[in-house]
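Asker: what's the 3D shape of this:
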Amino acid sequence: MKNSFLYLTTVLIWGSTWLAIEFQLGIVAPEVSLFYRFTMAAILMWGYCKWRKLEMNYSLREHGYFVLLACFNFGFNYLVLYWAQAYLNSAMTSIAFSTLLIINIINTRLFFGKRIASRIYIGASIGIAGIVALFWHDFGGFDFSSTAMIGLVMALLGTFMASLGNMVSVRNSNKGIGVLQGNAWGMFYSSIILLVYIEFSGAEFIIDTRWSYLASLAYLTLFGTVFAFACYFVLLKNIGPEKASYTIVLFPIVAVILSTLFEGFVWQENTVLGFVLVITGNAVVLTPLKKLKMISLKYSQRQQQKAWLLK
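Answerer: Predicted coordinates for the structure are as follows:
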């Protein structure tokens, strides 16, 4: 039940952040908005850790991994994905980012030598096919001969960086580092790294005083960063990155639903097909093979009983 709650919470929050990010773009440079976001998140995380009197002293080696977590999960991965959207629409970026599931599976095998069940590859493939189906019209209109190829490469690079951050988080958990403490240090280092980058990039520290910007910034900080990352990293620890990262495939479902409610998104045949594929893939990934066989056996028995009753 705990893992189910964490899973659902992560999907709902991060699925809604795609809409919130739209209100962040325009006036304030992306790196500056990210600096505001992770600085406030770091303050909140540190305040909570101090209030709970959690251990915050770690070796220099561990701080090196906190810096890696900052770069790959709380910093440059976001920047690269923002840059990608200068060449791609949000649908294409979502499709590219959903490959995090596959990349996490591969990296889990490479970094931790963990054997991956065959059903996870099958379920992941079905889920990715569902994402493509959901955004088929955008995907079909993609011109691979244009500069959009640059955007696609950037989106995949940002996704790969996020996967490396996931691996660092798993490593930290395996070493007994608490999720909250690791996130607090990671966000602290992220704010410093972003500050240095802003100084070199020449971006201006300005603030958008519109209510939409301030409200979305608050939402992205408190829920999209502090709460969702804590839930997701606990999932990484509890059920492994190959399963936890399937939340990435479900994000577009929430995004499409919100787009339907607030942006007038029109459902089509490919939308329905995509939803069915994503849900099916999710069930395959999260259901052990023995349970799948049991479900299949029970279904078969019921069919036989129905046939017998009809006779």
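Asker: from here on, just use CA atoms for contacts and neighbour counts.
Answerer: Fine.
Asker: from what I can see Asn107 touches Gly165, true?
Answerer: No - using Cα atoms under 8 Å as the test, Asn107 is too far from Gly165 to be in contact (10.8 Å).
Asker: dump the residue contacts of Asn57.
Answerer: Listed by Cα atoms under 8 Å, 6 or more residues apart in numbering, the contact set of Asn57 is empty.
Asker: try it again with 10 Å
Answerer: His63, Gln181 (Cα atoms under 10 Å, 6 or more residues apart in numbering).
Asker: tell me the secondary structure at it.
Answerer: coil (DSSP: H, G, I helix; E, B strand; the rest coil).
Asker: what about it, distance to Trp185?
Answerer: According to Cα to Cα, to the nearest Å, Asn57 stands 10 Å off from Trp185.
Asker: between those two, which contacts overlap?
Answerer: Joint contacts of Asn57 and Trp185 (Cα under 10 Å, 6+ apart) are His63.
Asker: which other helices and strands does the helix or strand harbouring Met167 contact?
Answerer: Element membership for Met167 (DSSP states H and E) is helix 148-174. Packing partners of helix 148-174 (3 or more Cα pairs under 10 Å, 6 or more residues apart in numbering; DSSP states H and E): helix 60-73, helix 76-84, helix 90-97, helix 100-112, helix 179-201, helix 228-239, helix 241-244.
Asker: ok, now with 7 Å
Answerer: If you count contacts as 3 or more Cα pairs under 7 Å, 6 or more residues apart in numbering; DSSP states H and E, helix 148-174 packs onto helix 60-73, helix 76-84, helix 90-97, helix 100-112, helix 228-239.
Asker: relative to Val256, which of these is closest?
Answerer: helix 90-97 (9.6 Å; Cα to Cα).
Asker: where's Ala86, which helix or strand?
Answerer: Using DSSP H and E, no helix or strand contains Ala86.
Asker: run a quick neighbour tally on Phe144.
Answerer: Number of residues near Phe144 (other Cα atoms under 10 Å) recorded here: 10.
Asker: tell me the contacts of Thr260?
Answerer: Contact analysis of Thr260 by Cα atoms under 7 Å, 6 or more residues apart in numbering lists Val266.
Asker: can you name the next helix or strand after the helix or strand hosting it?
Answerer: Taking DSSP H and E as the definition, Thr260 sits inside helix 247-262. For helix 247-262, the succeeding helix or strand toward the C-terminus, using DSSP H and E, is helix 269-286.
Asker: please compute how far the following helix or strand past that following helix lies from its chain's middle.
Answerer: Next helix or strand after helix 269-286 toward the C-terminus (DSSP H and E): helix 289-310. Offset of helix 289-310 from its chain centre (Cα atoms, centre = their mean, to the nearest Å): 36 Å.
Asker: pick out the residue nearest the middle of the chain.
Answerer: Ile248 (4.6 Å; Cα atoms, centre = their mean).
Asker: now the residue lying closest to that residue once chain neighbours are set aside: how far from Trp46?
Answerer: If the residues on either side of it in the chain are set aside, Ile248 comes closest to Ser98, at 5.5 Å by Cα to Cα, 6 or more residues apart in numbering. Applying Cα to Cα, the value for Ser98 to Trp46 is 31 Å.
Asker: second input sequence below; structure requested for side-by-side comparison:
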Amino acid sequence: MNTLLYLAVVLIWGTTWLAIGLQQGPVAPTVSIFYRFALAAGLMMLGLALSGRLKALAARDHLWCLAQGFCVFGFNFYCFYHAAAYLSTGMEAVLFSMAVLYNAANGVLFFRQPLEGRLLAAALLGMAGICSLFWPELRAAQWSPELLKGIGLCLLGTYGFSLGNLISARHQRLGLDLLSTNGYAMSYGALLMGALALAQGLPFNLDPRPAYLGALLYLAVVGSVLGFWAYFRLVGRVGASRAAYSTLLFPLVALALSTFFEGYQWHPKGVLGLALILAGNLVMFPAVLARLKPWLGLGARA
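Answerer: Got it, this is the predicted structure:
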């Protein structure tokens, strides 16, 4: 089950970066975020209500859902949608990979969780792989104020996402229904983004292009409803630190799409980066390595 959830998160969120890029245009980022989570929350809450699965929460739990909505479905995406004006979606995916380190640090800071040596080794391998994978792009980018602003926004947004992970873990430790807490949190996030757009005087226009509307529908249903359910379910099963390791594979999915649709050219450092990231996954999930040992000739010999 954990493997299926992990793969679902990687494949779903690895493709959402391209969809976010398709939403750049005449609609303000804040309004696009509002549309995305208003649609996602509406579908989720309606489905839960009709199926009788929407659970009531205590006032204290609603406050935590409000905080989760702000961190994950508001602040996080506000930063990344605005950073798209300064960075490529591939570089955004790279910076989002910092979630694995943020989650580990926050686990130590807030829950006094021990920092596992396996997690640290896997994180170092993964981050080294990400740097190698995108080194040509990083070298080509000039360290302009716009680039620094984009990097800063991505790092802030990733930390907001990490804090939201801890709140979801709190919900699940208390036995709260995952779908219900996600639905309420998305609703609060949409309301916050709508209120911010109104405060900024932004028009609630809609881009009629099929690319924008298709991306909106994909981000709301697949990226938000299904993606966040799978991810937060994984957080509840394996912990925020291990679940966040999936973020190190997002850029690989983005690159696969870029290879197919945009003619991305692989280079030696990219191949090395891919090998390091896969090695980090094997370190992180020893059960996978145990299954591969017979094929690698690493099994016990008589």
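Asker: between the helix holding Met167 of structure 1 and helix 76-84, how many degrees?
Answerer: Angle between the axes of helix 148-174 of structure 1 and helix 76-84 is 160 degrees (criterion: axes from the mean of the first three to the mean of the last three Cα atoms, to 10 degrees).
Asker: picking up where we left off before, which one of Ser98 and Trp46 of structure 1 is surrounded by more residues?
Answerer: Set side by side, Ser98 of structure 1 and Trp46 show more neighbours around Ser98, with 26 against 21, by other Cα under 10 Å.
Asker: correct me, but that one touches Tyr246?
Answerer: No - shown here, Ser98 of structure 1 and Tyr246 do not form a contact pair, counting by Cα atoms under 7 Å, at 8.5 Å.
Asker: okay, now Val221 of structure 2: neighbour count?
Answerer: For Val221 of structure 2, using other Cα under 10 Å, the count is 18.
Asker: give me the nearest residue to it, chain neighbours excluded.
Answerer: Ala40 (5.9 Å).
Asker: list of residues touching stretch 68-88 of structure 2?
Answerer: Stretch 68-88 of structure 2 is touched from outside by 29-30, 146-147, 150, 153-154, 156-158, 160-161, 163-164, 167, 185-186, 188-189, 192-193, with contacts defined as Cα under 7 Å, 6+ apart.
Asker: what span of structure 1 lines up against that stretch?
Answerer: Aligned using TM-score structural alignment, stretch 68-88 of structure 2 spans residues 69-89 in structure 1.
Asker: so what's the gap between that stretch and the chain middle?
Answerer: For stretch 69-89 of structure 1, the distance to the chain centre is 12 Å (Cα atoms, centre = their mean).
Asker: what comes up buried for that stretch?
Answerer: Within stretch 69-89 of structure 1, the residues that qualify as buried are 69-85, 87-88, counting by 16 or more other Cα atoms under 10 Å.
Asker: got it, and stretch 39-50 of structure 1?
Answerer: By neighbour count on 16+ other Cα under 10 Å, the buried set for stretch 39-50 of structure 1 is Thr39, Met40, Ala41, Ala42, Leu44, Met45, Trp46, Cys49.
Asker: circling back: generate a markdown table for the helices and strands packed on helix 148-174 of structure 1, with distance to Leu309 of structure 1 as supplementary columns.
Answerer: As requested, those are exported to a markdown table (distance: least, Cα to Cα, whole Å):
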| stretch | distance to Leu309 of structure 1 |
| --- | --- |
| helix 60-73 | 58 |
| helix 76-84 | 58 |
| helix 90-97 | 47 |
| helix 100-112 | 45 |
| helix 228-239 | 42 |
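Asker: between those, which one is nearest to Gly141 of structure 1?
Answerer: Here helix 90-97 is closest among those (Cα to Cα), at 10.2 Å.
Asker: check the mean deviation of the closest one from structure 2.
Answerer: Once fitted to structure 2, helix 90-97 of structure 1 is off its aligned match by 2.1 Å on average (mean Cα distance after the TM-score superposition for structure 1).
Asker: what packs against that helix?
Answerer: When contacts are defined as 3+ Cα pairs under 7 Å, 6+ apart, helix 90-97 of structure 1 packs onto helix 136-140, helix 148-174.
Asker: most tightly packed of those?
Answerer: Using mean count of other Cα atoms under 10 Å, the stretch among the helices and strands packed on helix 90-97 of structure 1 with the largest mean neighbour count is helix 148-174, at a mean of 21.
Asker: next, the mean deviation of that helix compared to structure 2.
Answerer: Mean for helix 148-174 of structure 1 is 1.0 Å (mean Cα distance after the TM-score superposition for structure 1).
Asker: what angle separates that helix from helix 100-112?
Answerer: Going by the same axes, to 10 degrees, helix 148-174 of structure 1 makes 50 degrees with helix 100-112.
Asker: what angle separates helix 148-174 of structure 1 from helix 60-73?
Answerer: Calculated by the same axes, to 10 degrees, helix 148-174 of structure 1 forms an angle of 150 degrees with helix 60-73.
Asker: which residues in structure 2 does helix 148-174 of structure 1 align to?
Answerer: Against structure 2, helix 148-174 of structure 1 falls on residues 147-173 (TM-score structural alignment).
Asker: now do the matching stretch: distance to the chain's middle.
Answerer: Taking Cα atoms, centre = their mean, one finds stretch 147-173 of structure 2 lying 9 Å from the centre of the chain it belongs to.
Asker: ok, now stretch 18-30 of structure 2?
Answerer: Centroid displacement of stretch 18-30 of structure 2 relative to its chain, using Cα atoms, centre = their mean, is 17 Å.
Asker: and the helices and strands packed on helix 90-97 of structure 1 as CSV, adding distance to Trp308 of structure 1?
Answerer: What follows is these, written out as CSV (distance: least, Cα to Cα, whole Å):
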stretch, distance to Trp308 of structure 1
helix 136-140, 44
helix 148-174, 52
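Asker: right, and the ones you listed - which one's nearest Lys298 of structure 1?
Answerer: Nearest to Lys298 of structure 1, of all the helices and strands packed on helix 90-97 of structure 1, is helix 136-140, at 35.8 Å by Cα to Cα.
Asker: for the closest one, packing partners?
Answerer: Here helix 136-140 of structure 1 touches helix 90-97, going by 3+ Cα pairs under 7 Å, 6+ apart.
Asker: what is the burial count for the nearest residue to Phe66 of structure 1 once chain neighbours are set aside?
Answerer: Among residues not flanking Phe66 of structure 1 along the chain, Gly186 sits closest, at 5.0 Å (Cα to Cα, 6+ apart). The number of residues packed around Gly186 of structure 1, counting by other Cα under 10 Å, is 26.
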